[in-house]
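# Just the structure for this:
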Amino acid sequence: MSTTTTELAQPVSATLKLRPAEEMDKKKDEVEPYRYAHLLPHFSQDHYPPLTPFEHVDPGQRALSHSNPRSFLENATLVELTPNLGSEVHGVNLAELSNDARDQLALEVARRGVVVFRDQQDFIDRGPEFYKAWGSHFGRLHIHPTSGHPEGYPEVHLVYRDANSTFNFEYDDSITTTFWHSDVSYELQPPGLTTFFLLAQPTTGGDTLFTSQVSTLKKLSPQFVAFLRTLKALHSGVEQADFSRTGRRGGIVRREPVENVHPVVRRHPVTGEEALYVNRQFTRRIVGLKREESESILKFLFDHIDKSADNQARVKWQPNTVVLWDNRITAHSAVVDYKNSGERRHGARITPQAEKPIGPEELDLSS
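The predicted model follows:
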């Protein structure tokens, strides 16, 4: 357990004598033990071999054959965050969903991009063994090469910042903390449906931004989209690994970084929707183009993603909120606007991998 995350009580002078009333006030002010201390970041020295390919069967595909693929929402209250991206759900206990309902959930997230579930303390308090079983329903669990995890549970990726420390992938020499990305897109088989929740959060701030990569693509002219469909881009994990090798974020690299080439436009295997698949954090260059050509196109696409507020949704965290999103058709960014408060933000992510990204001409939906 990392000692840097421990919060120490302020020292009290040994010569100070407190009257009974003052002693009572002091007890009230004492900090209670942190409820989720067992889930604080741990940085094991374990090393893992390269990931191997596997066959991914998307659970959302199974839901298409259900008589009512949205039956798990029958008694829920839904509010759309925006017309094209995101829904907020009340009245569903994720921890009690059957396997069929989890399949339907995967389909709903694929269609809406992001789904926010409130009042999920039951889910959060079931602990890391439950998190692993939950995530395994949706795909092979990814072990992050550089992040902290609860001791003994490398499959649970943690984000963490408090007044004294941060174990996140953050740069201080930028005018903004907005850094759009699709999680670990450098993997041969990047994540699909992802589950994330906060165990502790600042009083205000620390929101998460999402953007629809389906909508960002649709905003572009048909001629330009046709050109993008012919392109592939290199996604790299090298910079993230080098960041940790400097001693930041825990200083651990458990698996050597990889680079993989993915289509610039990918298709979702269940919905068939096309989505832009580049992101500022991990996409490095477009294969086959001269350097200046690649840089010009990527800068245009990154700026388009950054500035298109009409494609975006903002999730404001409340206690016991669980958010699920589909990394194949969305990008997201944390908002680190709470630094000066010194408050803790402690999140856990369960990250199942999905299929190797499918290019525009590679998916047969006729069957």
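
# contacts and neighbour counts: CA atoms only from here.
Fine.

# what about the strands in the stretch 101-250 of the chain?
Using DSSP state E, counting those that start in this stretch, the strands of the stretch 101-250 of the chain run over 114-117, 156-161, 193-200, 208-212, 232-236.

# Alongside the first, I'd like the structure of this one:
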Amino acid sequence: MAPSVAELTNNENETPTNTTFVGKPKLSYPFYFPYYDINEKFPPTQLFEHSDPGARADPAKPHLLTANTTAREISPYIGTEITGIQISQLSKEGLDELALFAAERKVLLFRDQDFKDIGPERQIEIARHFGPIQRHPTSGNVKGYPEFHVVYRDPEHDHFRDYRGRDRASGVSWHSDISYEKQPPSTTFFFILDQPGVGGDTLFLSQVEAYKRLSPEFQKRLEGLRAVHSAVEQAAFSERRGGPVRRVPVESEHPLVRQHPVTGEKALYVNQGFTRRIVGFKQEESDLILNFLFDHIAKGADFQIRATYAPGTVVVWDNRVTAHSATVDFENTILRHAVRLTPQAEVPIPA
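Okay, here's the model as predicted:
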């Protein structure tokens, strides 16, 4: 049975608890407090047929971009801020158009969403329109709702900083979510529940524009190459800190340059978080090319944006053609809380 609005939102008597965390942070939505069960296990992900909903969409997007909707582009290459529409009220046609718009603009920021009108059941229903939702093998989820990946930071819980490494000078770590899956994600949803007044933003970049900036000769050299994306390090970190490893960590080979199934755009598909080596190359050769590409996307400020948030923001992005990084630019005395739903899509199509 779905929780009521009263169960989702905070009141003075509510304290989120589970088997791992202690403390009493005052959350706006304690229902989504991260839950860890080291005995929770998931079977291996099975391959499935996928048809992208964006392929069904009306290019004019009449069910999404209505007369009441305002859309403001953040940069020429990536990012659009949208007001005047509630995602929870979109029809199936509107969700198809959302998939297409996210592919075209890469990142969409929907402001002023009413989370009292969109509980976990409806959130999951929306996300499943885009594909089966990945259940994360190591992160905190929501008790009874393993589809949610919980992003959480307070004075006592700072796992992201631990994972990134406390001895690093910069917290920037570019990645495409769970790219190690055999069928990585497409249209991804991020619900902002509690957010610092300043800071705690996300950097996004267009892997399409990053690819376009390369010389034609170098583009041709990259096309046809494949790289290994690995979940092994992520699982090892969780195991070291006594966290869950819900299934055997996977490694998958994906093209360095992939093609979007709807827009036809070519995009780099490498990220420092999970891409480990180029297949068929010696380690030094692989490192040379991958480190160049990592450096190329990290320095591409003219095809990056900084997405700023507030409670009630829902971020939608296409993980096939973007990379992103958290910005840990606020003290952990300040609460930040969000949840992600990550529908999986097709096996990456080589360019």
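
# TM-score for the pair, please.
Once the chains are laid over each other, their TM-score by TM-score structural alignment, normalised by the length of structure 2 reads 0.91; 330 aligned residues with a Cα RMSD of 1.4 Å.

# number of nearby residues for the equivalent of residue 90 of structure 1 over in structure 2?
Matched to structure 2 by TM-score structural alignment, residue 90 of structure 1 sits across from residue 83. Residue 83 of structure 2 has 16 neighbours, counted by other Cα atoms under 10 Å.

# Pull the contacting residues for residue 83 of structure 2.
Going by Cα atoms under 8 Å, 6 or more residues apart in numbering, residue 83 of structure 2 touches 69-71, 110-112.

# ok so, going back, what's the most buried one of the strands of the stretch 101-250 of structure 1?
strand 114-117 (a mean of 25; mean count of other Cα atoms under 10 Å).

# give me every residue that touches residue 69 of structure 1.
Per Cα under 8 Å, 6+ apart, neighbours of residue 69 of structure 1: 63, 104, 107.

# Likewise for residue 285 of structure 1?
Counted by Cα under 8 Å, 6+ apart, residue 285 of structure 1 has contacts 233-235, 291, 294-295, 298.

# rerun at 10 Å
Shown in contact with residue 285 of structure 1 (Cα atoms under 10 Å, 6 or more residues apart in numbering): 232-236, 261, 278, 291-295, 297-298.

# Also residue 223 of structure 2?
Shown in contact with residue 223 of structure 2 (Cα under 10 Å, 6+ apart): 255-258, 266, 268, 350-351.

# would you turn those residues into a markdown table with distance to residue 91 of structure 2?
Putting the contacts of residue 223 of structure 2 into a markdown table (distance: Cα to Cα, whole Å) gives the following:
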| residue | distance to residue 91 of structure 2 |
| --- | --- |
| 255 | 34 |
| 256 | 35 |
| 257 | 33 |
| 258 | 30 |
| 266 | 30 |
| 268 | 32 |
| 350 | 32 |
| 351 | 32 |
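
# Keep only these that are still in contact in structure 1, please.
For those, the aligned pairs still in contact in structure 1 (both residues aligned by TM-score structural alignment, their matches' Cα atoms under 10 Å) are 255-258, 266, 268, 350-351.

# Just those: which are in strands?
Counting by DSSP state E, the part of these found in strands is 255, 257-258, 266, 268.

# of all the strands of the stretch 101-250 of structure 1, which lies closest to residue 44 of structure 1?
Within these, the stretch nearest residue 44 of structure 1 is strand 156-161; the backing value is 12.6 Å (Cα to Cα).
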